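1. Have a look; sequence and predicted model below, questions after that.
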Amino acid sequence: MANRVVVTGMGAITPLGNSVEAFWEGLKKGKAATAPITKFDASNSKVKLACEVKDFDPQNYMDFKTMKRMEPFAHFALAAAKEAIEQSGLNMENEDPYRVGVIVSSGIGSMQAHEREQVRFEKAGKIAPMYIPLMIANMASANIAIQYGMKGINTCVVTACATGAHSIGDAFKAVKYGDADVMITGGCEAAVCKTGVQGFAALTALSTNEDPETASRPFDKDRDGFVIGEGSGVLVIESYEHAKARGANILAEVVGYGATCDAYHITSPAEDGSGAGMAMIIAMKEAGIKPSQIDYINAHGTSTHHNDLFETRAMKYAFKEDIRNISINSTKSMIGHVLGGAGGVELITCVKAIQDGFVHVTAGSKESEGEMDLDYTFIEPKNRNIVYAMTNNLGFGGHNASLIVKKFEE
């Protein structure tokens, strides 16, 4: 028999704040964290803005030796995991370590390590001994497990911008079908560096708008690309029976997951929205609900021309006329695109939206166009009772993921 899967802890390191509450309060205020890039000299770059994590000291979350054996993407993940585990009240001394797993993934790993070691090699003909274990994307999951002694399932899902959502989906399935009692899951990224920004800029994926208030404006007629962000969102999910047995406080219930591939193009979503739309349909089928029961969608909403148009088509494909009654927004309007970290941060947003009955504004966006005629929560946030919330993420390569969370009821 399948287990019910519940959320018992959440942690976030974001450009709006380095805790879930700071992040959520920032979203409620509706002001973007977009600002001039400080992590490298961007004076000669066409792209001058990013959403950077601020006032973050890894040593507030780990000892110096541990910190030195990680790159920023893993620092963010371990810090977010610490908050989530502490909120959940999970005590590994009371757990079978082989029943507690970790899937916290990065879409890229450390581009900073690549940059640094390339320079070192060209100058001295040497590479630092720790280059590979610092750089590879699975080290977020690995370091969380090492820190807490979690010996169960430990993998790293890499599907570009859908990385975090697919990680949570796989963790959800592991708990649902009894392969684990508890999973620490989510995503992380730290690609605000020269090669990260210039790489996306070369694809013409990034906004060249120099106004921090409007650089990221998902679903707006004047959108011109995404603003790169960084950070991590991590959740503790576990079976309802396990959570109940240990007296955990349950925040929400994960009820559906859909994953598909467009099999169409390496960077563009399918133009008719069918791939992403089918992921939404599959998630609703698993949740056992009708399209009319979804109250809120946290859209992928990157602020690129293709994504926002084709994602709108995908939502119409999945929901038909019921989409007219659903509140939609994009968290990326305020924290930029956290890439592999987006899925974790945006599912946390869904849980907080359910708890507070609040749909944050899609900041910076004012007027849509043509087919993009849905309720994207422009101008003002709204208060709304939310029972079911969906979050969508679409990754380069045509990777689609949809997750559904529900207001918890015994």
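-> Great, that's in hand.

2. alpha carbons only for contacts and neighbour counts from here, please
-> Will do.

3. And V236, which helix or strand is it part of?
-> strand 231-239 (DSSP states H and E).

4. which element follows that strand toward the C-terminus?
-> helix 240-245.

5. Report the buried residues of the biggest helix by length in the chain.
-> For the chain, the longest helix by residue count, based on DSSP state H, is helix 72-88. Within helix 72-88, the residues scored as buried using 16 or more other CA atoms under 10 Å are 72-85, 87-88.

6. Below is an additional structure, to be compared with the one above:
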Amino acid sequence: MKRRVVITGIGLITPGGSSPEDVWQTLLHGQSVAQSITSFDATPYSTSQAGIIEESEPFQPFSRRLLKRMDRFCCLAMAAAHRAIEDSGIEFQHREAAGVYIGNMYGGWGVTDPSLRNLLTQGYREVSPYVASAWFPTAPQGQISIHWGLKGQSKTIIADTASSALAIGYAARAIEEGRADVMLAGGAEAPITPYTYTFCSNSGRLNPAGYRVFDPEGRGFLVGEGAVLLVLEELEAARRRQAHVYAEIAGWATGYLPRAENLWSDEGKKLASLMTQALRQAELEPDEIGYLGLDAQGVQAADLAEAQAVERVFPGEQPLATSCKPTLTHLLGAGAAAEIATALLSMQHDLIPPISAHPVSAAHMRLVSEEARPAQVRNALIHARGADGVQSAMVLRRMAE
């Protein structure tokens, strides 16, 4: 019999706030937090708007010496891990059974970008000695493990915008199978550098008109920096220490749709099959789901495929659906973790935040827009997709008081 996995801590460092309370208030207002990039000239790019974290308070628990050695995406991950551990109240008594799974897309270009420029213009002596380790996508995994002395399961997952969904799913699986007792899991991203922003802009996934989901003119999203880490525990261990439990990870499935099949033209069949698998694992029927956390890419074809997947799984009355991304911006490798955290906060507050403060509608979907909707959510289904074909669906179950 597999062990049950619950979430006992949330760490959020986002453009919309650096605590669950602040982020929740931002989500309730539904206004995009995107602002003009000022750290470099972004006018040549497809858009100069992004989600930016301006406060330095989240980094205060760490020494300047340590922060200097890390890229910004790693600093964000460390700060989110600190908040999640603090929120959970966990003490790592058996560090061999505690680990970290974390996802990102781009790694650390905040250090690498200027160092490469210095190398070309001023010579090798002007290159930061920390570049070799700071840029690496696995840096947060290593720094978190070192800082908190975690000696158990440890992985970095890169799966485009589905990265953190897979990190959380695989972390839960490690606990289910007895390979871990406690896991930190989520994602981190810091794409607001000239080099990384070039990737984003040239991909054609940024929308000059803003983040417009389920819109016939939808051409993409707005990116943001941030990190979201969750504390996952085995249920009985959490109960023994009387921890607050946000929800149980009741089901999870992931799969791959080869790009050769034209990613968004399968009419949502692959995503629908994964949603069905996750429901089956959770031993739930579709009509028992009260909340849908959407991928909401903001690309017309992608949003249509998502709507078709939802219609396949929920042919009758559909659950209320929302997404935090139009408000917080798309945190890329941390975006799916932000959606999961939003679902957890909705369960806490018996409210579903709007996908936008402006009217949004989609055929065959019950989108929450303009204002929050009261709802006692017992079960939530959150899905994520990456542009290279990785897809994921997760079911969260609210625990009885």
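-> That came in fine, so what should we check first? From a predicted model like this one, the values you see are computed outputs, not experimental measurements.

7. circling back: how far apart are the longest helix of the first structure and its match in the second structure?
-> For helix 72-88 of the first structure, the mean deviation from the second structure after alignment is 0.8 Å (mean CA distance after the TM-score superposition for the first structure).

8. If we go by neighbour counts, what in the helix or strand encompassing N143 of the first structure is buried?
-> Under the criterion of DSSP H and E, N143 of the first structure resides in helix 139-148. Using 16+ other CA under 10 Å as the test for burial, helix 139-148 of the first structure gives 139-145.

9. Which of the residues you listed sits closest to T185 of the first structure?
-> Comparing these against T185 of the first structure with CA to CA places S141 closest, at 8.5 Å.

10. measure the closest one to M92 of the first structure for me?
-> 16 Å (CA to CA, to the nearest Å).

11. Check G30 of the first structure too.
-> For G30 of the first structure, the distance to M92 of the first structure - CA to CA - is 38 Å.

12. Over to A142 of the first structure?
-> Taking CA to CA, one finds A142 of the first structure at 16 Å from M92 of the first structure.

13. hang on, the earlier thing: which residues of the second structure does whichever helix or strand comes after the longest helix of the first structure align to?
-> As assigned by DSSP H and E, the chain's next helix or strand after helix 72-88 of the first structure is strand 100-106. Aligning strand 100-106 of the first structure against the second structure (TM-score structural alignment) gives residues 98-104.

14. What about E321 of the first structure, how many residues nearby?
-> 13 (other CA atoms under 10 Å).

15. correction: F219 of the first structure
-> 31.

16. go on, T38 of the first structure?
-> 13.

17. Where in the second structure does the strand holding V236 of the first structure fall?
-> Counting by TM-score structural alignment, strand 231-239 of the first structure corresponds to residues 226-234.

18. Please list all residues in contact with the alignment partner in the first structure of F73 of the second structure.
-> In the first structure, the residue paired with F73 of the second structure is F73, using TM-score structural alignment. If a contact means CA atoms under 8 Å, 6 or more residues apart in numbering, then F73 of the first structure has 106, 109-110, 140, 188-190, 231-232 as its contacts.

19. got a winner among those for most neighbours?
-> C188 (39 neighbours).

20. Compute the distance between the aligned residue in the second structure for it and Q297 of the second structure, please.
-> Matched by TM-score structural alignment, C188 of the first structure corresponds to A188 in the second structure. Distance of A188 of the second structure to Q297 of the second structure, given as CA to CA: 18 Å.

21. Same question for W148 of the second structure.
-> W148 of the second structure sits 35 Å away from Q297 of the second structure, taking CA to CA as the criterion.

22. Setting the sequence-adjacent residues aside, check what's closest to K194 of the first structure.
-> F40 (6.5 Å; CA to CA, 6 or more residues apart in numbering).
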